[in-house]
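Trainee: model this:
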Amino acid sequence: MNTIESLQWRYAVKKFDKNKTLSAQQIETLKEAFNLTPTSYGLQPIKLAVIQNKAIQEELVLHSMNQPQVLEASHLLVICIPKIYDNMEVENYFDLVQEVRQTPDEIINPFKEFLTNQLANKTQEELTIWNKNQAYIALGNLLTVCAIEKIDACPMEGFIPEKYDEVLKLNKQNLTSVLVIPVGFRAEDDYMKDLKKVRKNIDDSIIDIK
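Mentor: Next up, the predicted model:
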């Protein structure tokens, strides 16, 4: 399939095949794709929890508006952001830049100072909103990669982050959950599987400016 055919193929799966499991290579592809997601200034203020544990998945169904996909899916992906975001993130980023690119201090320092000031002038609430925006970029990237790789997915906002954080012990890592993505393979009897995709006409969603 080409890219558009793959995007036509994907949909938000309502029922997964409980007997099918993603391969180690497929999961590795999703991990790498997540890590390659573009983020503001390249800071990557996001993490991905990859869960393949039916006991934990079953517990999380209760905190996911009882959506069965959380348990049925091969794996459960949870995109997280820091609860508290501070300048240490900038320090760590530029340490990595120097390690990877051997960029001299005289080139790095002006940009490093700029970012440090940017963060210092934002409230924690503003930083949380900013970081959540990065999580949604990662979600879009993962859904596209899933479509291309023929991995089924169902993006979810309908869950209780505080309960997820508790079950997954994210609080201990200064993290909070933002988005949930069950991934696996669609069930043959998923009522959504063969329905036509409903989208506006291209002319109603695209503005061509020449």
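Trainee: make it CA atoms for all contacts and neighbour counts henceforth
Mentor: Will do.
Trainee: Please, where are all the helices along the chain?
Mentor: 3-9, 24-35, 54-61, 69-72, 88-101, 105-120, 124-149, 161-167, 202-205 (DSSP state H).
Trainee: Let's see this one next, to set against the first:
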Amino acid sequence: MELIKNLKWRYAAKKYSDQLVSEDKIDQIIEAVNLTASSCGIQPYRLYVITNPEARQKLGEGSFNEQIYTSSHLLVFAGFNKITNEYIKAYVDMMEQQRNLETGALKMLQDTLIGYFSPQTTEQNVIWSDKQAYIGLGTALIAAAELKVDATPMEGFDPKLFDDILDLPEKGLHASVIMSLGYRDADNDYLASAQKVRLPIDEFSIKIK
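Mentor: Next comes the predicted model:
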């Protein structure tokens, strides 16, 4: 299985070279994230792809993760602050159009989603959208490995700084998690040649028959 080989190859790169990732590969990673699973299928986060050097330098201020500004690209997974009725209606409308259904064919789904999300607090919505964003993060890591692009998932950043610089609150969003993309600097990254360490499969997984 080629996927297993690629996952054995990948690691969280600490040092990046100056080589840039082609836009074709970046677009493939973006499409993979767009195709990934999300609860109820409503994609409650947005993906920011940042290459601007000045913006990335500002985003990396105070962080121990220099990969924020030394990599080729930076991905910011920005979760929704609120799952609004308007968003649900618009998304269900899009579902009906893409599936060539009559208007109102998915009203039961729409009403169910509105009934579920309407009573929830902003905090509950934020936690839920963050969980969905992490599913997207996992897919991005796998897609990058398939393309032999190095990646570093990161929580070591200042969410408020990201929110302010990217004007996320004005868009009803917040920074959930980030990931850099690029190519490893094998000569200067101490982890590049290190053995991948994982638990033995029979200790990690439990099969109940």
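Trainee: Overlay the chains and give the TM-score.
Mentor: For this chain pair, the superposition-based TM-score is 0.95 by TM-score structural alignment, normalised by the length of the second structure; 208 aligned residues with a CA RMSD of 1.4 Å.
Trainee: So which of the helices of the first structure is the most surrounded?
Mentor: Per residue and on average, the most neighbours among the helices of the first structure fall to helix 69-72, with a mean of 26 (mean count of other CA atoms under 10 Å).
Trainee: Where does that helix end up in the second structure?
Mentor: On the second structure, the counterpart of helix 69-72 of the first structure by TM-score structural alignment is residues 67-70.
Trainee: thought Ser72 of the second structure was touching Leu181?
Mentor: Yes: applying CA atoms under 8 Å, one finds Ser72 of the second structure in contact with Leu181, separated by 5.7 Å.
Trainee: Find the residues that touch each one of those two.
Mentor: Applying CA atoms under 8 Å, 6 or more residues apart in numbering, one finds that Ser72 of the second structure and Leu181 are jointly contacted by Val21.
Trainee: In contact with the spatially most central residue of the second structure, which residues?
Mentor: When CA atoms, centre = their mean is applied to the second structure, the residue found nearest the centroid is Leu137 (3.3 Å). The contact partners of Leu137 of the second structure, by CA under 8 Å, 6+ apart, come to Val33, Phe77, Pro153, Val177, Met179.
Trainee: Serialize those to CSV and add fields for distance to Ile4 of the second structure.
Mentor: Compiled in CSV, these are given as follows (distance: CA to CA, whole Å):
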residue, distance to Ile4 of the second structure
Val33, 19
Phe77, 25
Pro153, 19
Val177, 25
Met179, 21
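Trainee: Narrow those to those that are buried.
Mentor: With neighbours counted using 16 or more other CA atoms under 10 Å, the contacts of Leu137 of the second structure contain these buried positions: Val33, Phe77, Pro153, Val177, Met179.
Trainee: What is the equivalent residue in the first structure for the third one?
Mentor: Under the alignment defined by TM-score structural alignment, Pro153 of the second structure corresponds to Pro155 in the first structure.
Trainee: Am I right that that match is in contact with Pro182?
Mentor: Yes: contact status for Pro155 of the first structure versus Pro182: in contact at 7.1 Å, counting by CA under 8 Å.
Trainee: quick one: contacts for Leu199 of the second structure?
Mentor: Under the criterion of CA under 8 Å, 6+ apart, the contact list for Leu199 of the second structure is empty.
Trainee: what about it, distance to Tyr190 of the second structure?
Mentor: Leu199 of the second structure sits 21 Å away from Tyr190 of the second structure, going by CA to CA, to the nearest Å.
Trainee: who's in contact with the nearest residue to Gln132 of the second structure once chain neighbours are set aside?
Mentor: In space, and not counting its chain neighbours, Gln132 of the second structure is closest to Ser38: 5.7 Å by CA to CA, 6 or more residues apart in numbering. Ser38 of the second structure makes contact with Pro44, Gln132, Ile135, according to CA under 8 Å, 6+ apart.
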